[in-house]
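Q: the following comprises the amino acid sequence and a computationally predicted model.
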Amino acid sequence: MKNTNWKPLALVGVLSSGLTLGGAHFLGLGSSHRDVILTEAASGSGARFTSAPAGAPGDFVYAADKSTPAVVHIKSKIVRQVRQQQMPSIFDFFGDGDDMFGGRQQPQRRQQGEASGSGVMISPDGYIVTNNHVVADASELEVVLSDKRKFRAKLVGTDPNTDIAVIQIQGDKLPDNLPYLPFANSDDIKVGEWVLAVGNPFNLESTVTAGIVSAKGRSIGIIGDNDKAQSPIEAFIQTDAAVNPGNSGGALVNAKGELIGINTAIAGGMTGTYVGYSFAVPSNLVKKVAGDLLKYGNVQRGYLGISKMEVVDEKLANERDLKTNAGIYFGSFGENPNASAAKAAGLKIGDVITKVDGKDVRDLQKLVELVGQHKPGDVVVVTVNRDGQQKDFNVTLKNMEGNTAIVKSPVSSLLEVSSIGAKLDNLNANEKAKFRINGGAKIVEVLPDGWMEYQEVPVGFIITKIDDVAIKDAKQAAEILANRRGRVRIIGIDPSSGQQYRIDGSLR
């Protein structure tokens, strides 16, 4: 069995059990974050993203001096369940655990805790990009600047598909012209190029380490392991710069001090600390995701509308009589071919995609990354090899609904049910498929001193039945429980083990 464990880099402490390393659940994006529009940046009401200017590269001192003031320390208050420690799964987030119910097959107690991570200022008005797993479960956020000033922060938006989130500092007297980092073009970085990692490992603020780019377009499967990531994109920059828990959301910069990535994960041993490999989300993808979260409230992702993709090698080329040994072969236009952007542009089943916008495509990760940087309605040039001939097609990307409209931020389905002391939400398609159920209501927050806390039911528990009534969604569960009194039986699923549990009790 392999002993490598891909880990995110948030540092989590649970108050009554000492310091532990922990990840975070993914939460949806509310509709209250749609008021900041990037296109209004010129008037001062939105974030201003700056492309890195050309200039002579400096030494590490120059890059460190330029980048450290823009990297912040993020502290969050969270609620977690105390769980028994066990061997972590390969490709798992820190401390997310597998057994919420312990040896007694009962939920364990809910406790307050704190998480620590890093973030990067991307505008002079206090917008900060970080990792989703650093902030997604936070009830409170505090940002500590490099000069030790502290501010409250609000969550602007999250994207579980890339593990990127945006927050903004808050306060009555915010400083003007906060230091921020310009985005470099991550497509331009080279393997072997020197880079610096800046962050707050183990609460050691403003720590700088150096290394080189070891690889590009690396996929390690960590984002796809999480239920909230429905269309994960992994095209990490791999580096040997030393990063550790607490570095999550910090900056990976080039020798000019320009942002080329957001540090996200490490290949760690059983201790969950650095053993030589770390991974960062490339800056081009970060810039696109952050911009969408600020402008639209959610990420606008364009799709080609193809499926059954395979990386072409000599064996596949011989089997399919292809005239090239490199690229991405596809064998279908998906479940709804009429909605496929690729089909509408003239691509044919059996074509081999070799380039997108002139950039070589040799693996699925690169194809997903290049297309994922665009929104519905954008036009990309797709180069294919068809029977030995190179052909270019202008493809107008579509959304998952098969059109080019902007996808509105979903209306929150979160409901608070005071009778049981919990907040409920609907399941997404991935969760339904994972547990082979048609519906249910997921507990996303257990309120203090409520019935669910008394019953020791953990966050994440999925209610599938109340008495003899099968539950379709959060609204149905809330309506049944709203005015319920007396004995009640709730049946549900522990999402970590997939086992079914029954809760019997009396509501008052």
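A: Nice, thanks for sending it over.
Q: from now on I want contacts and neighbour counts done on CA atoms only, so please keep to that.
A: Will do.
Q: quick check: the gap between the spatially most central residue of the chain and E369.
A: The centre of the chain sits closest to D163, judged by CA atoms, centre = their mean, with a distance of 1.7 Å. Distance, D163 to E369, by CA to CA, to the nearest Å: 14 Å.
Q: name the next helix or strand downstream of the helix ranked longest in the chain, please.
A: When the chain is parsed with DSSP state H, its longest helix is helix 283-296. The helix or strand immediately downstream of helix 283-296 is strand 307-311, counting by DSSP states H and E.
Q: any idea how far the helix or strand that comes right after that next one is from the chain center?
A: The helix or strand immediately downstream of strand 307-311 is helix 314-320, counting by DSSP H and E. Centroid separation for helix 314-320 versus its chain: 36 Å, with CA atoms, centre = their mean, to the nearest Å.
Q: can you name the next helix or strand after helix 314-320?
A: Scanning forward in sequence from helix 314-320 by DSSP H and E, the next helix or strand is strand 328-332.
Q: which strands or helices does that following strand pack on?
A: strand 307-311, strand 352-356 (3 or more CA pairs under 8 Å, 6 or more residues apart in numbering; DSSP states H and E).
Q: got the angle for that strand vs strand 352-356?
A: If you take axes from the mean of the first three to the mean of the last three CA atoms, to 10 degrees, strand 328-332 sits at 120 degrees to strand 352-356.
Q: residues in contact with whichever strand or helix holds A64?
A: Using DSSP H and E, A64 sits in helix 60-67. Under the criterion CA atoms under 8 Å, 6 or more residues apart in numbering, residues Y180, L181, L196, V198, V208, A251, V253, N254, A255, K256, G257, E258 lie in contact with helix 60-67.
Q: please compare the first structure with the one that follows:
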Amino acid sequence: METGGSPRSPRRPGLVLALAGAVLAAVAGCTSAPSSSGSAPSPSVSNDLQTDYQNTVKAVLPSVVQITAPNSLGSGIVYDSQGDIVTNAHVIGTGNSFQVTLANSSTVLDATLVYSYPVSDLAVIKLTKPPSNLKPATFVDSSKVEVGQIVLAMGNPLGLESSVTQGIVSAVGRTVSEPGSAGSAGVTIPNMVQTSAAINPGNSGGALVNLSNQIVGINTLAAISAGESGAQAPGIGFAIPSSAVTNLANQMIKDGKVTNSGRAALGITSRTVLTSAGDTTTGAGVVSVISGGPAAQAGIQPGDVITKIGNTAILSSGQLSETLAGLQPGQKVQVSYERGGNAQTTTVTLGTL
């Protein structure tokens, strides 16, 4: 796993990212009066679309659950009739036992950890006594998700159970770095689905759904403005794509772990290296090297500073993770690095994260 020792830099100026779950909150009532101006839309178009929304909510919302972890609250999705539930790793934290509440139910069910895979921010938990009326969700092939598709975000934002927001797929294939904690870098996740549907704390682990009643992704994080005291940037949220969810969840359920992430790795841990003045990053410093791993076989050692992967300049540990997220295991890449002030280059056959 490639890790870093400094906060990730956002991929867009003025924006940082906030995990969309794992908080408990009380919300004061807030209402607004309907506008009395403007003409009504065409009844036939409006009613057809409204019916589609309502049908999708009725079909999918029963598959979305509320998860109460030892130190947080978030959302999850019923994965199968055996009681397996998928969610974000950051929702469950380091817990092993959880309480789950099904949609439109006040009954609290016990669940235990199957496996947590923080590298991709995914986890599976399992109900101890699955009820007979569980309704597993349907996951779509992520390659079929298109920009402009209408989507609904379902979950439990701020503890408001079974909430739904709407938007569109704004982009696909985004590589996004989650915020870290205590000065460390968060994980980098490739191929995320960007959406304009509102994603708020507590939505993490919930469903991003198309109007064919299919899960296109797991809601994970939202962008916030770096220049406005952490105010959320409206309409910029991200979901882990459904194909990645099913691939990893199937491994966790079958083998109790992830056996093949499908993601490339150098086989090192790293941290961002700063200039002597401490005001500019200069590369990804190698902290440790896995014995027999890709970097070790190519001659890279602890203390080296990686400055380039192929033609991509590497100025930080976060940038190294983002670059690797776009590559494939088994791919040969040229790695440029500095050792003792001398520039060197080697070819690395990438391994699996």
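A: That came through, no problem. For clarity, every value in this text was computed on a predicted model and none was experimentally measured.
Q: tm score of chain vs chain?
A: The TM-score (TM-score structural alignment, normalised by the length of structure 2) is 0.62; 256 aligned residues with a CA RMSD of 3.7 Å.
Q: for L122 of structure 2, give its distance to I268 of structure 2.
A: According to CA to CA, L122 of structure 2 and I268 of structure 2 sit 22 Å apart.
Q: the residue nearest to the centre of structure 1 is in contact with V134, isn't it?
A: No. Applying CA atoms under 8 Å, one finds D163 of structure 1 not in contact with V134, separated by 9.1 Å.
Q: what sits in contact with each of these two?
A: Here D163 of structure 1 and V134 have no joint contacts, going by CA under 8 Å, 6+ apart.
Q: residue contacts, G93 of structure 2?
A: By CA under 8 Å, 6+ apart, the neighbours of G93 of structure 2 are A69, N71.
Q: counterpart of L158 of structure 2 in structure 1?
A: In structure 1, the residue equivalent to L158 of structure 2 is F202, according to TM-score structural alignment.
Q: wasn't its match part of a helix?
A: Yes. Counting by DSSP: H, G, I helix; E, B strand; the rest coil, F202 of structure 1 is part of a helix.
Q: look up how far N263 of structure 1 lies from the nearest residue to it once chain neighbours are set aside.
A: Closest residue in space to F202 of structure 1, ignoring its immediate chain neighbours: G246 at 5.5 Å, by CA to CA, 6 or more residues apart in numbering. Look at G246 of structure 1 and N263 of structure 1: by CA to CA, they are 10 Å apart.
Q: more neighbours, these two?
A: For G246 of structure 1 versus N263, neighbours defined as other CA atoms under 10 Å are more numerous around N263 (32 against 29).
Q: counterpart of that one in structure 2?
A: Using TM-score structural alignment, N263 of structure 1 sits opposite N219 in structure 2.
Q: returning to what we had before: check contacts around the closest residue to the residue nearest to the centre of structure 1 other than its chain neighbours.
A: Nearest residue to D163 of structure 1 in three dimensions, chain neighbours excluded: N132, at 4.7 Å (CA to CA, 6+ apart). Residues near N132 of structure 1 by CA under 8 Å, 6+ apart: F26, T158, D159, P160, D163, I164, A165.
Q: aligned partner of N132 of structure 1 in structure 2?
A: By TM-score structural alignment, N132 of structure 1 lines up with A89.
Q: list the buried residues for the helix or strand harbouring V348 of structure 2?
A: Assessed by DSSP H and E, V348 of structure 2 sits inside strand 342-349. Across strand 342-349 of structure 2, burial judged by 16 or more other CA atoms under 10 Å covers T345, T347, V348, T349.
Q: then stretch 146-166 of structure 1?
A: Buried residues in stretch 146-166 of structure 1, counted by 16+ other CA under 10 Å: 146, 150-151, 153-166.
Q: how long is it from one end to the other?
A: For stretch 146-166 of structure 1, the separation between the terminal residues is 18 Å (CA to CA).
Q: repeat that for stretch 230-243 of structure 1.
A: This stretch, stretch 230-243 of structure 1, spans 28 Å end to end (CA to CA).
Q: if we can go back for a sec, identify the residue of structure 2 aligned to the residue nearest to the centre of structure 1.
A: Per TM-score structural alignment, D163 of structure 1 is aligned with D121.
Q: brilliant, that's me finished.
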